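Undergrad: everything below, folded, please.
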Amino acid sequence: MPQPLATRAPAKINLTLHVLGRRADGYHALESLVAFASTGDDLRLEPGAALALAVDGPTAALAGSGADNLVLKASRLLAERVEGLRLGTFHLTKRLPVAAGIGGGSSDAAAALRLLARLNGLPLSHPAVREAARLTGADVPVCLEPRARMMRGTGAELGAALDLPRLFAVLVNPRVPVETPAVFKALGLQPGQRLAGEVHPAIEPRGLIDALRAARNDLEPPALRLQPLIGEALGLLGRTTGCRLARMSGSGATVFSLYDGCGTTAEAARAVKHARPDWWVKATSLR
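TA: Next up, the predicted model:
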């Protein structure tokens, strides 16, 4: 009997997110440095005749297990492109908050593609795997091989993997969903309009946090207008001892802060949990 396959679906953190403008087709052109956390969801695949999904874990109730789940969507898209693709039952343990700006669903979908590729002896560079990732969602391609890198355009233009130093971080989500389309709408760009602002700084391992400080997340101001709790979370993190940078990830509502070591990171996480025990708070590291 085939043995189950397993992988981690790590949280995706947008360390930077510059909106260059809105294209004539309505999509926004982005430039973003992405890193991945040591925390995330877990996905297991039991090979079998039919495709199925079971979901458990702390945030399972919000993830859904129906046809709209991105694990199933990605799997079906790959099956449409690879004749005789071996499938099975996925078991997703959901820990990340949903609609949180950290790519939880996208990372789950990418993890499903990794497991199916492994089961079927396909490299991740296989055109069918890449196409299934692209069609599943804008953040899925960057999550397929979860390494720090630049992503550009609508998300499909990926730079080479970057060997960044380990970043110690606290992730905080105030347990309010923020829908990405609403944030882009609040940004207010019309098709063909560019967003003013400094160009994205060069990213080098030396002086990384200084480079991050010189960058920004252009979706943070509109997200703050839609959900003021994001500002409260940023304020809490910014006041923690040793905080080097506090910023929102993606379209929110998750925010992160960076520190020099695991000790100050753990202390900061405890401080935020004490102040807001109802929030999702996780001390982690990013690479």
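Undergrad: all contacts plus neighbour counts: C-alpha atoms, from now on.
TA: Noted.
Undergrad: next secondary structure element downstream of the helix ranked longest in the chain?
TA: When the chain is parsed with DSSP state H, its longest helix is helix 104-120. Downstream of helix 104-120, the next assigned helix or strand under DSSP states H and E is helix 127-136.
Undergrad: angle of that next one against helix 104-120?
TA: 160 degrees (axes from the mean of the first three to the mean of the last three CA atoms, to 10 degrees).
Undergrad: sequence B follows; please return its structure for comparison with A:
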Amino acid sequence: MSVASAARPRVELARAKVNLTLHVTGRRSDGYHLLDSLVVFPQIGDRISLQEASGLDLRIEGPFARDLHTPAGDNLVLKAITSFSASARIPLPGLLVTLTKRLPVASGVGGGSSDAATTLRLLEDFTGTYLSEEELHALALSLGADVPVCLVPEPQVMRGIGELISSGPELPACGIVLVNPKVSVSTSDVFKALTSCDNAPMPLLPEGFDTLGQLAAYLESYRNDLQAPAVGLEPQIGAVLSALQEDRRVEFARMSGSGATCFGLCELAHAMEIERSLREAHPQWWIASGPLA
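TA: Okay, here's the model as predicted:
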């Protein structure tokens, strides 16, 4: 590690992973479900900071820090560091890692996966040790099925259990509002409530969408197959969707992942206005807004 690279803290936004579509297309013999999903990464997320230290230390702060109940050894950020060190065949680096947890935990927007992927990217820069694309992908997949797609926070299509990734379409300049009613739903329970695991995949995506209207029209034709079972398990998700759909400034609303976070797409100029309106009406909900890409 060079002195210059060690002296500068590395800081990056660990962007939320939002499933604009999520088709469940099958189930493997090992129980993993096969997915077909258009994934985007808005400018909303956690914050990861890496700074040189004498040993390895993880500090968790932010509004959702207390909700991370896993033992320190099970934290994905620490697992990313130890796994990277082993894969790169370098000594465990001395680091002070600060995770500012701004995204709700277990909320369907891949917060932990994005934290891990962001840590891997920062580690390469911090240590000056770069893995091959294949090695980094395999390392990310060993940490979790959603980690590989978070390595490149741009529109992507993920298939299989999350390991098959291709570039997504160009998106229009627009805004997104994320809303979570501060309830948790079990991903395994949502999948158990799914009535069919063999659903049609997405059709071939266009190269891009010129307008928000075009994107909304495309999304209307496709699905999140986990939305209905999640709403059945937790009716507050339905209340969030209704609140978004009733706002005329929202062009399209859907649940992300297995819930409970939902999103509303809108013109960028309306995003903060919608956030404020929802905060006034539902002060108990978590709400954030920003550019879609």
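Undergrad: and the TM-score between them?
TA: Overlay of the two chains. TM-score (TM-score structural alignment, normalised by the length of structure 1): 0.92; 282 aligned residues with a CA RMSD of 1.8 Å.
Undergrad: tell me which residues in the longest helix of structure 1 are buried?
TA: In terms of neighbour count (16 or more other CA atoms under 10 Å), helix 104-120 of structure 1 has its buried residues at 104-117, 119.
Undergrad: now flag whichever of the residues you listed is closest to residue 165 of structure 1.
TA: Here the nearest of the buried residues of helix 104-120 of structure 1 to residue 165 of structure 1, counting by CA to CA, is residue 107; it sits at 21.8 Å.
Undergrad: what does the closest one correspond to in structure 2?
TA: Structural alignment places residue 107 of structure 1 opposite residue 114 in structure 2 (criterion: TM-score structural alignment).
Undergrad: its match contacts residue 14, doesn't it?
TA: Yes: contact criterion CA atoms under 8 Å: residue 114 of structure 2 and residue 14 qualify, at 5.4 Å.
Undergrad: let me see the ranges of the strands in structure 2.
TA: 10-15, 18-19, 23-27, 33-40, 45-52, 56-61, 95-100, 156-160, 164-167, 175-180, 250-255, 262-266, 286-291 (DSSP state E).
Undergrad: what is the neighbour count of residue 220 of structure 1?
TA: 23 (other CA atoms under 10 Å).
Undergrad: which residue comes closest to the counterpart of it in structure 2 once chain neighbours are left out?
TA: Counting by TM-score structural alignment, residue 220 of structure 1 lines up with residue 227 in structure 2. Counting by CA to CA, 6 or more residues apart in numbering, residue 255 is the residue found nearest to residue 227 of structure 2 once chain neighbours are left out, at 6.0 Å.
Undergrad: alignment lookup: the one you found to structure 1.
TA: Match for residue 255 of structure 2 (TM-score structural alignment): residue 248.
Undergrad: burial of that match, as a residue count?
TA: 33.
Undergrad: returning to that earlier point: residue contacts, the match of residue 220 of structure 1?
TA: 254, 255, 256, 258, 259 (CA atoms under 8 Å, 6 or more residues apart in numbering).
Undergrad: including distance to residue 154 of structure 2, could these go into TSV?
TA: Listed next are the contacts of residue 227 of structure 2 as TSV, based on distance: CA to CA, whole Å:
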residue	distance to residue 154 of structure 2
254	20
255	19
256	16
258	21
259	21
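Undergrad: before we move on, back to that, okay if I get the strands of structure 2 as a markdown table plus distance to residue 197 of structure 2?
TA: Output for these, formatted as a markdown table (distance: least, CA to CA, whole Å):
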| stretch | distance to residue 197 of structure 2 |
| --- | --- |
| strand 10-15 | 29 |
| strand 18-19 | 18 |
| strand 23-27 | 5 |
| strand 33-40 | 8 |
| strand 45-52 | 30 |
| strand 56-61 | 37 |
| strand 95-100 | 36 |
| strand 156-160 | 13 |
| strand 164-167 | 18 |
| strand 175-180 | 26 |
| strand 250-255 | 18 |
| strand 262-266 | 22 |
| strand 286-291 | 31 |
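Undergrad: which stretch among those strands comes nearest residue 79 of structure 2?
TA: strand 56-61 (11.2 Å).
Undergrad: residue 188 of structure 2 is nearest to which of the strands of structure 2?
TA: Of all the strands of structure 2, strand 33-40 comes closest under CA to CA, at 10.6 Å.
Undergrad: in structure 1, what range does that closest one match?
TA: By TM-score structural alignment, strand 33-40 of structure 2 lines up with residues 28-35 in structure 1.
Undergrad: hang on, the earlier thing: my guess is the residue nearest to residue 227 of structure 2 contacts residue 244. True?
TA: No: with contact defined as CA under 8 Å, residue 255 of structure 2 does not reach residue 244; the gap is 10.7 Å.
Undergrad: overlap in contacts of these two?
TA: Shared contacts of residue 255 of structure 2 and residue 244, counting by CA under 8 Å, 6+ apart, come down to residue 263.
Undergrad: ok so, going back, which of the contacts of residue 227 of structure 2 has the most neighbours?
TA: Neighbour count (other CA under 10 Å) singles out residue 255 as the most crowded of those, with 33 neighbours.
Undergrad: wait, what's in contact with it?
TA: 19, 224, 227, 237, 241, 261, 262, 263.
Undergrad: what does residue 175 of structure 2 give?
TA: Shown in contact with residue 175 of structure 2 (CA under 8 Å, 6+ apart): 265, 266, 267, 268, 269, 270, 271, 289, 290, 291, 292.
Undergrad: and residue 246 of structure 1, by the same measure?
TA: Applying CA under 8 Å, 6+ apart, the residues contacting residue 246 of structure 1 are 234, 237, 238, 255, 256, 257, 258.
Undergrad: same check, this time on residue 250 of structure 1
TA: Counted by CA under 8 Å, 6+ apart, residue 250 of structure 1 has contacts 13, 14, 17, 101, 102, 217, 219.
Undergrad: could you rerun that using 10 Å?
TA: 12-17, 32, 34, 100-103, 180, 217-220, 223 (CA atoms under 10 Å, 6 or more residues apart in numbering).
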